[in-house]
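# Provided below for reference: sequence and predicted model.
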Amino acid sequence: MKVLVPVKRVLDYNLKVRVKPDGSGVDLSNLKMSINPFCEIAVEEAVRMKEGGGGHTKDSATEIVAVSIGPDQSQETLRNALAIGADRGILVKADGEIEPLAVAKILKGVIDAEKPDLVILGKQAIDDDNNATAQMLAALLDWPQATFASKIVLAGSKATVTREVDGGLQTLDVDLPAIISTDLRLNEPRYASLPNIMKAKKKPIDVKAPADYGVDTAPRLKTIKTTEPGKRQAGIKVKTTAELVGKLKEAGVI
């Protein structure tokens, strides 16, 4: 079984986002970039499939292909995925912000060429929080999808996916090939060991371009202005329930 895992290069989640003084966007200069946490969970799950961990049978994944769409620096993100356990990488070199539909179209081209049995990707990226690529990709491919997966069990040509929904947990059976997006509680990614980091430097990364898949990445949306959230106003203390009700009426809450 071949598993394809898209990964994205994003600002490290430990850092505070800064808005450019002119409001034209987010200032990423001289800041640490990392693999998107949800993508890292997807890579970890694919590796567990190959190793026979996490309830999977051993060798349920025989090859793991990591794919990243972005600038040259995205090779670092791919090396991170390779150090966790992916077998090889594909970089689709593209500068600027690539919108979810363009990402889905590029991934469809990669999938048409690679013909994987399963695609696992993070449910969203922590920079734009669109949560749209997996759903768009499933629609373009006309494949079954299971989003927000907290547990995946493979059995033959099917995957049983437990997904988190507002009312609790939902369990789905999907036929392979399928698209699965990962939630936080699916697993806890491992730390890449030094030997695996060194091995990852020798693993192959193919470099492609969006044009190789016939995709135009020109943005459909235009950012008018970017601003930081307004500062939260301090609250007030009340002594009685009647005073509380009065303040809520003044605020128009009741």
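Perfect, thanks for sending it.
# could you use CA atoms for every contact and neighbour count after this?
Fine.
# which of the helices or strands spans Ala159?
strand 158-165 (DSSP states H and E).
# do Ala149 as well
Residue-wise, Ala149 maps onto strand 145-155 under DSSP H and E.
# same for that strand, what does it pack against?
In terms of contacts (3 or more C-alpha pairs under 8 Å, 6 or more residues apart in numbering; DSSP states H and E), strand 145-155 is packed against helix 133-141, strand 158-165, strand 168-175, strand 178-182.
# buried residues in that strand?
Neighbour-count burial for strand 145-155, counted by 16 or more other C-alpha atoms under 10 Å, picks out Gln145, Ala146, Thr147, Phe148, Ala149, Ser150, Lys151, Ile152, Val153, Leu154.
# for Leu194, the count of nearby residues, please.
Leu194 has 10 neighbouring residues, counting by other C-alpha atoms under 10 Å.
# pasting the second one now:
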Amino acid sequence: MDLGLQGRRALVCASTGGLGEAVVRALAAEGAHVLVSGRRRDRARAIADELNEAGPGNATAVECDLSEADGPRRLHEAAVNKLGGVDVLVLNGPGPKPSSADAASWPDAERALEVLVRPHLELIQATLPGMRERRWGRILAVGSSGVVAPLPNLAMSNLGRSALAGYLKTLASEVAADGVTVNMLLPGRIATDRVAQLDAAAADREGRTQEEVSAESRATIPAQRYGDPEEFGSVAAFLCSSPASYVNGTAVRCDGGLVRSL
């Protein structure tokens, strides 16, 4: 299938590792011009160089921390300067530390919104006018299965990601007639550093080994394994594609069947 991404300009947030890196690699493989971004400048450049060696040389890199006050503005400016604009915006970033709901404070909630909502909202506001003018655009947010089934001990992540999901669903109906789609992709247990950190934190709390925690977690997944980041990236690339133009305002799960609801 031709995904129609050849020459499309894609900004992928937090793409120096984990799910973001998987997405930027999948888009580059489809011929998109990609901007690799993240706080690790050397890692961003290394990924861009690798993509250019393997492909037509359409990858560039930028160092950016979206948690800084002017981070979204600087990242958008870099995308305009390096790509000439943004056709595909992939929202992604680290989540808050594990925490229970009863121990959470309002400052904790504010920090969660500052990390998971503010930078994404500002990037959308910056990139959306161009997409609407060109009558083609893709906005995809990397979320969490906690959006549809809140996860234990991740109260602030559940709060922030659900707030973003509500905003994106509202936005999707407002821009659909302009050729812009807005969706979320919800990972389950994908084999990334983030999941390894969560397993390690659970092991510390429970006085068990990380492998014991991981094995127990895998047993709850019908697929009986953690997902491969490449599998996640492939689904993301499709949702950003031209053939996916009628997929809008939805949350797609890539979780091996972990969430039992429809």
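On my side now, so go ahead. Only a predicted model underlies this, so the values are computations on that prediction, with no experimental measurement involved.
# what's the TM-score here?
In this superposition the chains share a TM-score of 0.38, using TM-score structural alignment, normalised by the length of the first structure; 144 aligned residues with a C-alpha RMSD of 5.0 Å.
# before we move on, back to that, among the buried residues of strand 145-155 of the first structure, which pair sits farthest apart?
Using C-alpha to C-alpha, the buried residues of strand 145-155 of the first structure reach their maximum pairwise distance at Phe148 and Leu154, which is 16.4 Å.
# how about the helix or strand hosting Glu114 of the second structure: buried residues?
Secondary structure from DSSP H and E places Glu114 of the second structure in helix 106-116. Of all the residues in helix 106-116 of the second structure, those buried under the rule 16+ other C-alpha under 10 Å are Asp108, Ala109, Arg111, Ala112, Leu113, Glu114, Val115, Leu116.
# what's the answer for stretch 121-135 of the second structure, then?
Leu123, Ile124, Ala126, Thr127, Leu128, Met131, Arg132.
# can you tell me the closest non-neighbouring residue to the fifth one?
Read that as Leu128 of the second structure. Take Leu128 of the second structure and drop its neighbours on the chain: the residue closest to it by C-alpha to C-alpha, 6 or more residues apart in numbering is Gly137, 7.9 Å away.
# how many residues are close by the one you found?
Neighbours of Gly137 of the second structure (other C-alpha under 10 Å): 31.
# isn't it right up against Met131?
Yes. Gly137 of the second structure is within contact range of Met131, at 4.9 Å (criterion: C-alpha atoms under 8 Å).
# buried stuff in the lengthiest helix in the second structure?
In the second structure, with assignment by DSSP state H, the single longest helix is helix 155-175. Neighbour-count burial for helix 155-175 of the second structure, counted by 16+ other C-alpha under 10 Å, picks out 155-162, 164-165, 168-169, 171-172, 175.
# ok, now stretch 162-174 of the first structure?
In stretch 162-174 of the first structure, counting by 16+ other C-alpha under 10 Å, buried: Thr162, Arg163, Glu164, Asp173, Val174.
# in the buried residues of helix 106-116 of the second structure, find the pair that's most separated.
Between all members of those, the farthest pair (by C-alpha to C-alpha) comes out as Asp108 and Leu116, at 12.2 Å.
# does Arg88 of the first structure touch Ser68 like I think?
No. Arg88 of the first structure is beyond contact range of Ser68, at 11.4 Å (criterion: C-alpha under 8 Å).
# the more surrounded of those two?
Using other C-alpha under 10 Å as the criterion, Arg88 of the first structure and Ser68 rank with Ser68 on top: 26 against 20.
# which helix or which strand is home to that one?
If you go by DSSP H and E, Ser68 of the first structure is part of strand 63-70.
# next one: Pro72 of the second structure
helix 71-83.
# where along the first structure do the helices fall?
Under DSSP H, the first structure gives helices at 37-51, 74-84, 100-114, 133-141, 194-200, 241-250.
# all set now, cheers.
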